[in-house]
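Asks: my questions are about this predicted structure, shown below with the sequence.
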Amino acid sequence: MASRSSSRARRKKRRIAIAVGVSALAVGLIAAGSVVAVGLTASEPSAAVPAASTKTATPTPTPLTAAESLLQEANDPAACAVSFVGDSVPDEPMLQTQDALFSYLPIPDREGDVFAGWYPTEADAAAHNIAARVNGSDVVACTDDELTLYGGWVTPDEVTAENTGVPILMYHQFTTRPEGEDGWLRGNYAYIGDFEEQITYIADTGFYLPTWDELSAFIDGRLFLPNRSVIITDDDADSSWLELAAPVVDSHGVLTTSFVITKFRSEGTPSKYVLQRSHTHDMHEAGANGDGRMVNYTAEEIAADMQTSADVLGAKEIMAYPFGHYNDTAKEGLRRAGFEMARTIEQGYVHVGTDKLALPCIRMNYGMGLNELISLIG
């Protein structure tokens, strides 16, 4: 009996051990399956439960301003986008070139008022601060490739009260001899010492230097010019102008115009402060009657010559009559060639309403020093 009982006890223990082993194996398999399932879930998410995204949303870019778009399109490291602020001024910016002179800034219109120019601040525009006024005699300088200019306006009564008469100075040749040159053209030769004193005076005493498009708008009554305005010109582009006078102009940063006979000269300007405009191509010669060819040619011949000159210079706008000779046919030839203005040798000042194809001038002769200049331009 004792032996049978111990045998039953041993079988019972084996069954318990087997059951425990089977249970342990089952638990192990379940656990292993869970690990595999977890591994699969981590690396290959099921379609039923998408994995959480780790990507960051791309922010919406800030739209470019009109000035920024203009600069981007230009793709020019020297470009400057100039924007305009004020009543009745252009909404869109325009491109200018840094370190060059401003080129053809807009001249807006507003009924009942006259445009008074562009200024670097709103306060300057409101005060019509001529010393700060910006135009084509100034060098473009931008911050971060952009610049903002503010427009000013005056009333027609203010224009009338100013009563501006613009002098166009006319020089010819230059000499280093204080006693002057000899010969019948002696009067044409300004002493370079006198010229330098005159240019220094103009540069240092706050004269406004209008561009030709500004003078045109002034004549039309669309633009206000201050009474202390002056335009400086040279006829012929003589070698003495290039060697003696142009360096003076350049050193003082004073805008001038050189009227070039393009048959004889076609090289570029000696300075960014020297605009080159036409003195005709091949009409600075006497015609059949002894007067200049400009009053001997037909309108068609004049237009053809002027177009040739414009092709060389890359500009029209204004010309100077050779010897000061002109007539109605000459004017018609200029119109056909697309020239708006012409300078004569007649003495006088440019006012609102002056004939644009017969602009007067102030002739500067040998012996005219600083005092004479001051008496003529203030």
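Replies: Here it is on my side, so go on. Numbers count the residues shown, from 1 in each chain.

Asks: switch to C-alpha atoms for all contacts and neighbour counts from now on
Replies: Will do.

Asks: next, count neighbours for A246.
Replies: 22 (other CA atoms under 10 Å).

Asks: tell me which element it is part of?
Replies: helix 246-252 (DSSP states H and E).

Asks: and that helix, what's buried?
Replies: By neighbour count, with 16 or more other CA atoms under 10 Å as the criterion, the buried positions of helix 246-252 are A246, P247, V248, V249, D250.

Asks: please apply the same query to stretch 305-312.
Replies: Across stretch 305-312, burial judged by 16+ other CA under 10 Å covers D305, M306, Q307, T308, S309, A310, V312.

Asks: just the ones of these in helices?
Replies: D305, M306, Q307, T308, S309, A310, V312 (DSSP state H).

Asks: for the first one, which residues are in contact?
Replies: Read it as D305. T280, H281, D282, M283 (CA atoms under 8 Å, 6 or more residues apart in numbering).

Asks: now, which of the residues you listed sits nearest T160?
Replies: Using CA to CA, T280 comes nearest to T160 of these, at 35.5 Å.

Asks: would you say the closest one is within a helix?
Replies: No. Read with DSSP: H, G, I helix; E, B strand; the rest coil, T280 is coil and lies in no helix.

Asks: got a winner among the contacts of D305 for most neighbours?
Replies: T280 (26 neighbours).

Asks: next one: it from P322, what distance?
Replies: Distance of T280 to P322, computed by CA to CA, to the nearest Å: 8 Å.

Asks: do the same with P156
Replies: As judged by CA to CA, P156 and P322 stand 36 Å apart.

Asks: okay, those two: which has more neighbours?
Replies: Neighbours around P156 and P322, counted as other CA under 10 Å, are more numerous at P322. The numbers are 27 against 17.

Asks: second one coming, line it up with the first:
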Amino acid sequence: MSNVFYQDQVAVLMYHHVHETDGGGITITPQLFREQINHLRNLGYHFIHLHQFKHYLSGSHIPPNAVLLTFDDGYESVYENVYPYIKQQHIPIVNFIMTETLPQAAHLPPTMTVQQLSIMNKETDLVENQSHTDGLHHKTNNDDPAGDAYFTSKLPTSNGTIETDEQYHTRIVEDAKRSRQQLHPVNQHAVDVVAYPFGIYTDTAIQYYQEGGFNYGFTIVEEMATRQADPMKIPRINAGSPWITPGDLHAIIQSKIVS
């Protein structure tokens, strides 16, 4: 009989880049990813769909040890190194796509194309393509971890002034609408979920994205997700570090369980 570590809560796991040779703190190898997932599955974790998670927030039942897998930034490595595995194992995932990267252009690391998103959308019901905003995954100073984020900050205008409240409001709402419009053809379900760039958000920015059609938002606050969570401030646990072994990931999840 499977272990029951927790019930009525969800470990939402966050990944980014899954690549054999690329380095960095948000990149793991395909082998480590598979080992992590196999380890969790063997221990009795259950991988759920995004629509199951939404229903859970509204009061529906979910299996014990529920896990939701999410991938930020829309790297092509997810299509090449994650999708074949999750399709074989029948494990659902969520891609959070920066939709400004969808036109054919050079990006490093390479990002997924509309065609690749369409293939995943049509071949199975395992992949949801949701938003990482359209063009807000930037800071005014990318070398500064605390640099002003496009999502939460008023930006300089072409005439040298700073955006007014109304200009900022319009920019964020229109970004939300553009992102939804571009993702609608490559998603079987409603496009109404956003992961905040860099995990940075304000209540005002969230309100404006809601005006643009979004009902759920994911953060990088490392906690379990429960029904008590604000649906626009859902926590996630980072699993996509090269230093997180399968055993470490299990231990991290165990340390976050809400009793």
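Replies: Good, I have the coordinates. Everything numeric in this text was worked out from a predicted model, so none of it was measured.

Asks: now what about the TM-score between them?
Replies: Once superposed, the chains reach a TM-score of 0.74 (TM-score structural alignment, normalised by the length of the second structure), with 211 aligned residues with a CA RMSD of 2.3 Å.

Asks: hang on, the earlier thing: what range does the helix holding A246 of the first structure cover in the second structure?
Replies: The alignment of helix 246-252 of the first structure onto the second structure (TM-score structural alignment) spans residues 83-89.

Asks: have a look at how far, on average, that stretch is from the first structure.
Replies: In this overlay with the first structure, the average offset of stretch 83-89 of the second structure from its partner residues is 1.9 Å by mean CA distance after the TM-score superposition for the first structure.

Asks: kindly list the longest helix within the first structure.
Replies: Taking DSSP H as the criterion, the first structure has its longest helix at helix 2-43.

Asks: output the contacting helices and strands for the helix or strand following it.
Replies: Downstream of helix 2-43 of the first structure, the next assigned helix or strand under DSSP H and E is helix 66-74. In this structure, helix 66-74 of the first structure packs against strand 79-85, strand 94-97, with contacts taken as 3 or more CA pairs under 8 Å, 6 or more residues apart in numbering; DSSP states H and E.

Asks: in helix 66-74 of the first structure, what's buried?
Replies: So helix 66-74 of the first structure, judged by 16+ other CA under 10 Å, has buried residues A67, E68, L70, L71.

Asks: which residues in the second structure does it match up with?
Replies: Against the second structure, helix 66-74 of the first structure falls on no residues (TM-score structural alignment).

Asks: report the angle between that helix and strand 79-85.
Replies: Calculated by axes from the mean of the first three to the mean of the last three CA atoms, to 10 degrees, helix 66-74 of the first structure forms an angle of 160 degrees with strand 79-85.

Asks: not counting its neighbours along the chain, what's nearest the most centrally placed residue in the first structure?
Replies: Against the mean C-alpha coordinate of the first structure, by CA atoms, centre = their mean, the closest residue is Q96 at 3.0 Å. Nearest residue to Q96 of the first structure in three dimensions, chain neighbours excluded: C80, at 5.1 Å (CA to CA, 6 or more residues apart in numbering).

Asks: before we move on, what about F47 of the second structure?
Replies: V67 (4.8 Å).

Asks: what sits against that neighbour?
Replies: By CA under 8 Å, 6+ apart, V67 of the second structure lies in contact with V10, A11, V12, L13, Y45, H46, F47, I48.

Asks: map the first one across to the first structure for me.
Replies: Right, the one you point to is V10 of the second structure. By TM-score structural alignment, V10 of the second structure lines up with V166.

Asks: all strands of the stretch 201-350 of the first structure, in order?
Replies: 231-236, 256-260, 274-278, 317-320, 339-347 (DSSP state E, counting those that start in this stretch).

Asks: was I right to think Y273 of the first structure contacts V254?
Replies: Yes. In this structure, Y273 of the first structure is within contact of V254 by CA atoms under 8 Å, at 6.2 Å.

Asks: I figured G217 of the second structure hits M232, correct?
Replies: Yes. Contact criterion CA under 8 Å: G217 of the second structure and M232 qualify, at 4.0 Å.

Asks: overlap of the contact sets of those two?
Replies: With CA under 8 Å, 6+ apart, G217 of the second structure and M232 have no common neighbours.

Asks: L13 of the second structure - that's part of a helix, no?
Replies: No. Assigned with three-state DSSP, L13 of the second structure falls outside any helix and is strand.

Asks: so how far is K177 of the second structure from it?
Replies: Separation of L13 of the second structure from K177 of the second structure (CA to CA) stands at 26 Å.

Asks: and V94 of the second structure, by the same measure?
Replies: Distance from V94 of the second structure to K177 of the second structure, by CA to CA: 19 Å.

Asks: burial measure for the counterpart of E340 of the first structure in the second structure, as a count.
Replies: Using TM-score structural alignment, the equivalent of E340 of the first structure in the second structure is N215. Applying other CA under 10 Å, we find 18 residues neighbouring N215 of the second structure.

Asks: same check on the one 5 residues further on?
Replies: Here the number of neighbours of I220 of the second structure (other CA under 10 Å) works out to 20.
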